[in-house]
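Asker: need coordinates for the following:
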Amino acid sequence: MATIREATPADLPVILDIHNEAILNTTAIWDETPVDLADRVRWYEKLVTAGYPVLVAETGGAVAGYASYGPFRPRSSYRHTVENSVYVHRDHRRRGIARELLIALLGHAYDSPDVHVVLALIESGNTVSIELHEDLGFEQTSHLAEVGRKFDRWLDLTILRCPVG
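Answerer: Sure, this is the predicted structure:
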């Protein structure tokens, strides 16, 4: 079992490593170019300043994964809808850490008077992540075929929602 806590700026180098590994080797993040530490600092500061959570899972004193949610879209009518992100370090996958992070993230959303719906936008081939979200109360609302391209192939997107408020 991991310890889930609020991330601090000291965690950002490990969060950067997890993020860039997902960019380079998975379809979990649809970006194709790794980012630098300054990018993750801006990301962190933007979320935290706006009151959104950035959580990390620690095992054995090391950060094993991170999770956050933030604005779904910039328009004001979407202000009560957030999109979640959960990523686990390659050496800690398949150990229940993503579940622990997502449970903690949903707890934060349930406690927030400003969040009504949490969305998950997941590459459709990532059935492990889709099933995890469904196990925790998300329902599939749509499937968008061939809306992204990475690793020289088209990617489908599955959208799931979880009402929390």
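Asker: going forward, measure contacts and count neighbours with C-alpha atoms only.
Answerer: OK.
Asker: list the contacts for H133?
Answerer: Taking CA atoms under 8 Å, 6 or more residues apart in numbering as the contact definition, H133 lies against 120, 139, 160.
Asker: just among these, which is most surrounded?
Answerer: The most crowded member of those, judged by other CA atoms under 10 Å, is A120 (24 neighbours).
Asker: quick check: closest non-adjacent residue to it.
Answerer: Spatially, and ignoring its direct neighbours in sequence, A120 is nearest to L160 (5.1 Å; CA to CA, 6 or more residues apart in numbering).
Asker: which of the helices or strands spans that neighbour?
Answerer: strand 153-163 (DSSP states H and E).
Asker: elements contacting that strand?
Answerer: On a contact count with 3 or more CA pairs under 8 Å, 6 or more residues apart in numbering; DSSP states H and E, strand 153-163 meets strand 117-123, strand 139-150.
Asker: also this sequence, please, to line up against the first:
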Amino acid sequence: MNLTLRPCADADIPAIAAIYAHAVLHGTASFELDPPDEAEMMRRRATILEGGYPYIVAEREGEILGYAYAGAYRTRPAYRFTVEDSIYIAPSVQGQGIGRVLLEALIEECEARDFRLMVAVIGDEDSQGSIALHTRLGFELVGILKGIGYKHGRWLSTVLMQRPLAGGTHQPPTSPIA
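Answerer: Below is the predicted model:
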């Protein structure tokens, strides 16, 4: 596949913003209706990094093909060991396994940071590729929120999946902030 995975840099934001804009305008992975500009994408990335979460890109020959990050599932302190994953792939290379490579790396990065559970909030039941990817990497279906969002002229559901990380939830975290 000849991909390079690396931490996201400031210079990657224009490509990331373009990938995300396509997802917002044409897909259901995001329930946003209007794509944010580059300044907003930079701000969001800074928030992720300041929180101690991973944010990675996949590139080939200098071209950003996709990106993934983990962020807080919820902001209440008891959720601090649970993360939510986000993965976006450039439309021209979807279905080539880049999402799998990014998600595998994201899981590894989160386990190294002592996060214990990863949650996938997948936009719409029709997102079979994303559901299958998460299933292959050990996520299990935990619920579907029916008709929770309205986009592209139709009601969309949200598929919730989860995967244990590191020691999972069968033992306390090893972090000093536990």
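Asker: after superposition, what is the TM-score?
Answerer: Put the two chains on top of each other and the TM-score (TM-score structural alignment, normalised by the length of structure 1) is 0.97; 164 aligned residues with a CA RMSD of 0.8 Å.
Asker: sorry, back to before: mean shift between the strand holding L160 of structure 1 and structure 2?
Answerer: Superposed on structure 2, strand 153-163 of structure 1 shows a mean distance to its aligned partners of 0.5 Å (mean CA distance after the TM-score superposition for structure 1).
Asker: what comes up buried for that strand?
Answerer: The neighbour-count check on strand 153-163 of structure 1 (16 or more other CA atoms under 10 Å) flags 155-163 as buried.
Asker: ok so, going back, turn the helices and strands packed on strand 153-163 of structure 1 into CSV, including distance to H19 of structure 1.
Answerer: Supplementary listing: those in CSV, determined by distance: least, CA to CA, whole Å:
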stretch, distance to H19 of structure 1
strand 117-123, 15
strand 139-150, 16
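Asker: which stretches of structure 1 form helices?
Answerer: Secondary structure of structure 1 (DSSP state H): helices located at 12-25, 37-49, 97-111, 127-135.
Asker: nearest to F151 of structure 1, of those helices?
Answerer: Nearest to F151 of structure 1, of all those, is helix 12-25, at 9.1 Å by CA to CA.
Asker: let me see the contact set for V86 of structure 1.
Answerer: By CA under 8 Å, 6+ apart, the residues touching V86 of structure 1 are 65-68, 98, 101-102.
Asker: run a quick neighbour tally on E104 of structure 2.
Answerer: Neighbours of E104 of structure 2 (other CA under 10 Å): 13.
Asker: apart from its chain neighbours, what residue comes closest to it?
Answerer: Nearest residue to E104 of structure 2, sequence neighbours excluded (CA to CA, 6+ apart): L137, at 7.5 Å.
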